[in-house]
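>>> any chance you can model this:
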Amino acid sequence: MQNRVLLAGLGVMGSRIASNFASAGKLAGVYDRNADKARNTASALKVKYYTDLSEAVRNSDVIVTMLYDDGSVQEVYSKMAADARGKLFIDMSTISPETSVEVANTIKEKGGKMYDAPVIGTSIAVERKALVVLVGGDRSGFDDVRDLLSATANQVVYIGGNGSGLYAKLVNNLFLGSYMASLAEAVKFGRKNGIPDDVITDVLTKYSSARSPTSELKVPKMISGDYSVQFSIRNMLKDMEIVDKLAAERHVVLPMASLALQIFRYLMDLGYGEEDIAAIYRSLR
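As a prediction, this is how the structure comes out:
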């Protein structure tokens, strides 16, 4: 793989992924629409920063994006498409699979190749280089994608054609959203019945048959009221809205996911969008 790698999108996840690429000697430049953020990140990682996206693409062989939503991906890729010939694009955003396929087709028409590569894992997993990446796109180029993403992930899994990585990610986040609601209820139920916090924590993180890396991360946050962000309410809601739309289009009834969606909408309305998904505990009385 050629080594001029650009990371575009320096949010909570993107900035940490950029750091991992830089530590592995694989990062050449960064771009963010916030020029100060790009400049500061580039200075810290000792790479080049760009304020012009077209220039950034022209000077890169591989472009990795970590963006917020469908609109952000469409906007950024529309600016990059003209210079796509011969380039490899890896979009790690969680967006609608249909949007991703449309963008991938545009990139293909312009002579480039694009993969969807959404991640399972929070900012903590990025820092531990323990992400799981679910990849959709042309099988023949997957080895190059895996080689690069292994700098920030311990598992890079090929799912299928374009869009399939995102469908797999939405399966995960449907489960995660519903699981978080149940986890919060379990904590609240235990407290209301006089179970000490340390016992609740042990039950849900050590003894329960439903224990998981998520319960290990989120139960202590619920107990302590520490809602510093690892994965935000806003992002969880965005993903659950995609699930809800796709379920309606395919006539799939998802009662648990629908209830969880209503809770996350409620939390957004209360102004908790930038807090961690553990703040779902706030919805309980």
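>>> switch to C-alpha atoms for all contacts and neighbour counts from now on
Noted.
>>> centroid-wise, who is the farthest residue in this protein?
residue 194 (36.9 Å; CA atoms, centre = their mean).
>>> find the helix or strand that that residue is a member of.
Secondary structure assigned from DSSP states H and E places residue 194 in neither a helix nor a strand.
>>> give the buried residues for stretch 102-110.
Neighbour-count burial for stretch 102-110, with 16 or more other CA atoms under 10 Å as criterion, is recorded at 103, 104, 105, 106, 107, 108, 110.
>>> identify the farthest-apart pair in those residues.
Largest separation among these by CA to CA: 103 and 110, giving 10.8 Å.
>>> now do the end-to-end distance for stretch 27-34.
19 Å (CA to CA, to the nearest Å).
>>> go through it and flag the buried ones.
27, 28, 29, 30, 31, 32.
>>> just put those residues in TSV and tack on distance to residue 216.
Output for those, formatted as TSV (distance: CA to CA, whole Å):
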residue	distance to residue 216
27	32
28	36
29	35
30	33
31	34
32	33
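>>> quick check: longest helix of this structure.
For the chain, the helix reaching the highest residue count under DSSP state H is reported as helix 164-192.
>>> let's see this one next to it:
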Amino acid sequence: MSKKIAFIGLGIMGLPMAKNLQAAGFSVTGYNRTPAKAQKLAEAGGTAAASVAEAVAGADVIITMVPDSPDVEAVLTGDDGVLANAEKGAVWIDNSTIRPDVARELAEQARDAGLRPLDAPVSGGEQGAIDAALSIMVGGEKADFDSVRDVFEAVGKTIIHVGPAGSGQTVKAANQLIVAGNIQMLAEAVIFLEAYGVDMESALTVLGGGLAGSKVLDQKGQKMLERSFEPGFRLELHHKDMGIVTAAAREAGVVTPLASAVAQFIASTVQQGNGGLDHSGLLTVVEQLSGRSKSQD
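Modelled structure (predicted):
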């Protein structure tokens, strides 16, 4: 594999993704605002860059994985940004989760600058990133998608082109809506079951084997039982994502009453200072509302 990849944003998701790309045989140069994270990529065989401009120099593929729409805009624009320093014809893949309208606007800017943009948010959390088993929903030109399928296959398992620019972010918004709703209902079920004193391990096992089973139950159920909320995906980020969902739904004239309710529960956890918890920490709000604050003991 001869592609040179610039990877910008080496956080909880970005670092294992960049490591997997390096392990797959690509030449990966990484940049992160915290230099120590780029150094971890270097220790895995990649290269640490001191700036965005240095990272993207000569890159065939540029990947951004940063928290929010303003962060993507900041990385893309400016004298040190992607647009001013990337090679013409390079493919820009944005794995961040941002607003669909912003994704479309930035894709237009990138194409005007001679880049080939793809919005490609991912789902699967930290473990999916580590295992190279992410679900990736991609918006942009199909030919551009096909040209970097090998890159996607090095980090993901379910990789689908879902439409033109912005489509990947729209599908990701729907994904975050479903995940948030599942986590909320799982949290309510856990508190409900605990109130009746049932054997919780057995209860979740049998629920997981029936129609109530889900990846959310498999990955988050034990975390809730143990009140272990070390972040795989932070509540503050899911709070941001639910803002994207509610705004996009309003723009489309779609009514999403359950999404709006769950968005408020997530907002409550963040406002109480728990935004750094894993999103399974949504359980803490259900505990409080039920007067059963075991997590606070």
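>>> overlay the chains and give the TM-score.
Here the TM-score for the pair of chains, by TM-score structural alignment, normalised by the length of structure 1, is 0.96; 283 aligned residues with a CA RMSD of 1.3 Å.
>>> now the aligned residue in structure 2 for the residue farthest from the centre of structure 1: how far from residue 190 of structure 2?
Residue 194 of structure 1 maps onto residue 197 in structure 2, with residues paired by TM-score structural alignment. Here residue 197 of structure 2 is placed at a distance of 11 Å from residue 190 of structure 2 (CA to CA).
>>> can you check residue 226 of structure 2 too?
From residue 226 of structure 2 to residue 190 of structure 2 the distance is 11 Å (CA to CA).
>>> again with residue 29 of structure 2
Distance, residue 29 of structure 2 to residue 190 of structure 2, using CA to CA: 44 Å.
>>> what's the answer for residue 9 of structure 2, then?
Distance from residue 9 of structure 2 to residue 190 of structure 2, by CA to CA: 35 Å.
>>> the more surrounded of these two?
The neighbour count for residue 9 of structure 2 versus residue 190, taken as other CA atoms under 10 Å, is higher for residue 9 (28 against 19).
>>> and residue 254 of structure 2, what's its match in structure 1?
Match for residue 254 of structure 2 (TM-score structural alignment): residue 252.
>>> ok, now which ones touch that match?
Contacts of residue 252 of structure 1 were listed using CA atoms under 8 Å, 6 or more residues apart in numbering, and none were found.
>>> just the helices in the stretch 151-297 of structure 2 please.
167-195, 200-208, 215-226, 235-252, 257-269, 283-290 (DSSP state H, counting those that start in this stretch).
>>> so which of these comes closest to residue 275 of structure 2?
Taking the helices of the stretch 151-297 of structure 2 one by one with CA to CA, helix 235-252 is closest: 4.4 Å.
>>> that closest one vs structure 1, average offset?
Once superposed with structure 1, the aligned residues differ from helix 235-252 of structure 2 by a mean of 1.0 Å; criterion: mean CA distance after the TM-score superposition for structure 1.
>>> helices and strands around that helix, which ones?
Applying 3 or more CA pairs under 8 Å, 6 or more residues apart in numbering; DSSP states H and E, we find helix 235-252 of structure 2 packed against helix 167-195, helix 257-269.
>>> does residue 94 of structure 1 touch residue 239 like I think?
Yes: counting by CA atoms under 8 Å, residue 94 of structure 1 touches residue 239, with 7.2 Å between them.
>>> of those two, who's got more company?
Taking other CA under 10 Å, residue 94 of structure 1 and residue 239 do not tie; residue 94 has more neighbours (27 against 21).
>>> the more buried one matches what in structure 2?
Structural alignment places residue 94 of structure 1 opposite residue 97 in structure 2 (criterion: TM-score structural alignment).
>>> these two touch, right, its match and residue 121?
Yes: Residue 97 of structure 2 is within contact range of residue 121, at 5.4 Å (criterion: CA under 8 Å).
>>> what touches both of these two?
Here residue 97 of structure 2 and residue 121 have 169, 172 as joint contacts, going by CA under 8 Å, 6+ apart.
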